[in-house]
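> After the sequence you'll find the predicted model.
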Amino acid sequence: MAFIDCHFYSESLKISTSMYVILPQSTHSQIGLVNRAGGTKHPTLYLLHGLSDDHTIWMRRTSIERYAALLGIAVVMPAVNRSYYANMANGYNYWSFISEELSALARSFFPLSDQKEDNFVAGLSMGGYGAFKLALNFPNKFAAAASLSGPMDVSDNQINGLGEEFQQVFGDRSTIHGSTNDLFHLADKVSQTNIAAPLLYQYCGTEDYTYESNKRFRDHCSKLGLDLTYEEEPGTHEWGYWDRKIQTVLEWLPLRQEKLRN
């Protein structure tokens, strides 16, 4: 795999920002790692960070490069600070950045596929929420999305870590319902369109503070008939589980079967 620490200017944010990118590389003599690469345009996983983290965290806390190497998939890890992947009421337009600008910029820099069947999004905690928010808002762009311990209902008073920041991010809590930030509303909407809904994977530990909202969202998707794979097990909000579960997510992704070079 090739690893790129990419710094660039964002028109949406009006500031310079960063992303980590790992790209497939076909190698024959590298010791201890099997690398594979497919065609000229790589399938891509947009991998999102949580509230207290940044774009470096997946590389620091997991072996995501090693996990992705065998699959021939690119991984794009952007920085969004503590934005909840929203156009903040008092702050930066991170939703415009993540939903409109990021993929176009990444494809202009790197050989990434623009086909729906080659694009996926996943994340942990705040990033799990962001992954579902992105895929459900744009079912025509993403084949699958995965949430690890994501807070499924950001209007819930139990959301950990926001505190007084909530109004800075979302403004009036009453505006969330029925909006771009409401995953339940987005699930309703995507279930009523003629566009094939993205496959969804949802994991949460039973001792996690997001557990109740995860169960509610699971049940909501079940009623709508959406294709959601749900898993839970004893666990809290921590990296030991996320490191294991991102491997499960990679195995679950509906990657197209292409001839890979190794």
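Received it, and whenever you're ready, just let me know what you need.
> From here on, just use CA atoms for contacts and neighbour counts.
Noted.
> Can you get me a residue count around G240?
G240 sits with 12 neighbouring residues when counted by other Cα atoms under 10 Å.
> helix or strand for it, which one?
Per DSSP states H and E: G240 is located in helix 239-252.
> May I see the buried residues of that helix?
For helix 239-252, burial by neighbour count (16 or more other Cα atoms under 10 Å) applies to 241-242, 245-246, 249-250.
> now those residues as TSV including distance to N90?
Formatted as TSV, those follow (distance: Cα to Cα, whole Å):
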residue	distance to N90
Y241	33
W242	31
K245	34
I246	32
V249	34
L250	35
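> Among the residues you listed, find me the one that's closest to T175.
W242 (31.1 Å; Cα to Cα).
> list the contacts for the closest residue to the closest one other than its chain neighbours?
The shortest distance from W242 to any non-neighbouring residue, by Cα to Cα, 6 or more residues apart in numbering, is to L148 (6.7 Å). L148 makes contacts with 122-125, 128, 202-204, 242, 245, as judged by Cα atoms under 8 Å, 6 or more residues apart in numbering.
> one more structure, for comparison:
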Amino acid sequence: MLLRLLVGLLLLLVIPSSAAESRAALVRLTVDSKALGRNAQVEVLLPKGWRPGTKWPVLYLLEGCCHQGLEWITLGRADDVVKDVIVVIPEGGESGFYSDWRRGPKWETFHLTEVRELVEERYGASDRRAIAGLSMGGFGALSYAARHPGMFRAAASFSGLVDVSRKDTDYIAGPEKSPDLWAESDIPLHNPTALAAKLKDIPVYISSGNGQAGPLDAPGTSFDGGEAVIEQQNRRFLAAAQAAGVQVTANLYGPGTHSWPYWTRELRTALPILLR
């Protein structure tokens, strides 16, 4: 794999034993990706006790859309929640939708070939992989796991866009309707609900709120119509998964908006399933 690594900030690539015993190490990488035709950001959280040459299970955490940077650590506190595995947080593009575009970037190749090979070769990530994501990243986690049987041993989606075939809302607007991303005939090949049967060999966790202000929202938070749409998508996915015999755990928790406090909580809740 020909990847040129431009290390913008590299913390504790080789960590002294005292530091390794006390805390994890965060590695921030800039990767010159052939699949994307540009540089992209990747964060790798190395567990305490990590040493060069050791092998570790790996959890991929996928970002949502419309973010200006990687937020699973800065806003999602993944470094506080996840322990004892390598955590890989790759850029997903502003609206990349975890796919190789018909005309444009090849995000699926970037994540599942370039990034995967990089973390396995450089940091000792093993083939014991799980994957999770929020919003667009929830779509990516389930879509990747279904499209690549055997690559991941568990998958989770938090407020995920898990039924992108429906045209009943303006909330899903633009990128996945673009002919540069998918042709109409390509949508079922990526849509988690259409692919639900391909997930029946692994445990799956899904969650979402219903858009009403919930216990983790600030006083006065208004109704979130986008999260309400996502809840309906999750109900459709759940029905398809149960019909297909998928080992699916669902937490459709009612009041709650499309926001980080819920996704951090749900990551913590899903971890026993993801790391089992």
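Thanks, I have it. Just so it is clear, the model here is predicted, and its values are computed rather than measured.
> thinking again about what came up before, restricted to helices, list the contacts of L148 of the first structure.
128, 242, 245 (DSSP state H).
> quick revisit: just to confirm, what residue in the second structure is aligned with the residue nearest to W242 of the first structure?
Aligned by TM-score structural alignment, L148 of the first structure pairs with F158 of the second structure.
> what do you get for A68 of the first structure?
Checking TM-score structural alignment: A68 of the first structure goes with V82.
> how much space between that match and Q41 of the second structure?
Here the criterion is Cα to Cα, to the nearest Å. By it, V82 of the second structure lies 20 Å from Q41 of the second structure.
> Repeat that for L9 of the second structure.
11 Å.
> list residues touching both of the two?
Common contacts of L9 of the second structure and Q41 (Cα under 8 Å, 6+ apart): 28-29.
> residues contacting the match of A68 of the first structure?
268, 271.
> Now with 6 Å, please.
Contact analysis of V82 of the second structure by Cα atoms under 6 Å, 6 or more residues apart in numbering lists nothing.
> sec struct for the aligned partner of R103 of the second structure in the first structure, please.
Aligning on TM-score structural alignment places R103 of the second structure opposite N90 in the first structure. What DSSP: H, G, I helix; E, B strand; the rest coil gives for N90 of the first structure is coil.
> can you give me the helices for the second structure?
17-22, 78-81, 107-109, 116-123, 136-147, 187-190, 225-243, 260-275.
> And the contacts of the first one?
The reference is to helix 17-22 of the second structure. Outside helix 17-22 of the second structure, the residues that touch it by Cα under 6 Å, 6+ apart are 48-49.
> for the second one, same thing?
For helix 78-81 of the second structure, the surrounding residues in contact (Cα under 6 Å, 6+ apart) are 72-73.
> buried sites along it?
Counting neighbours by 16+ other Cα under 10 Å, helix 78-81 of the second structure gives 78-79 as buried.
> now do the fourth one
Buried residues in helix 116-123 of the second structure, defined by neighbour count with 16+ other Cα under 10 Å: 116-119, 123.
> okay, it sits on what stretch of the first structure?
The alignment of helix 116-123 of the second structure onto the first structure (TM-score structural alignment) covers residues 103-110.
> Check the offset of the matching stretch from the chain's centre.
Its chain's C-alpha centre and that of stretch 103-110 of the first structure lie 17 Å apart, by Cα atoms, centre = their mean, to the nearest Å.
> same deal with stretch 123-130 of the first structure?
With Cα atoms, centre = their mean, you get 6 Å for stretch 123-130 of the first structure.
> Just the residues contacting that stretch, thanks.
47-51, 85, 131, 147-152.
> How about stretch 221-239 of the first structure?
199-208.
> 7 Å - rerun?
149, 187, 191, 199-208 (Cα atoms under 7 Å, 6 or more residues apart in numbering).
> Closest to F166 of the first structure out of these?
S149 (19.1 Å).
> Start from the N-terminal end of the first structure and give the strands.
2-10, 15-23, 44-48, 74-78, 119-124, 144-148, 199-205, 228-233 (DSSP state E).
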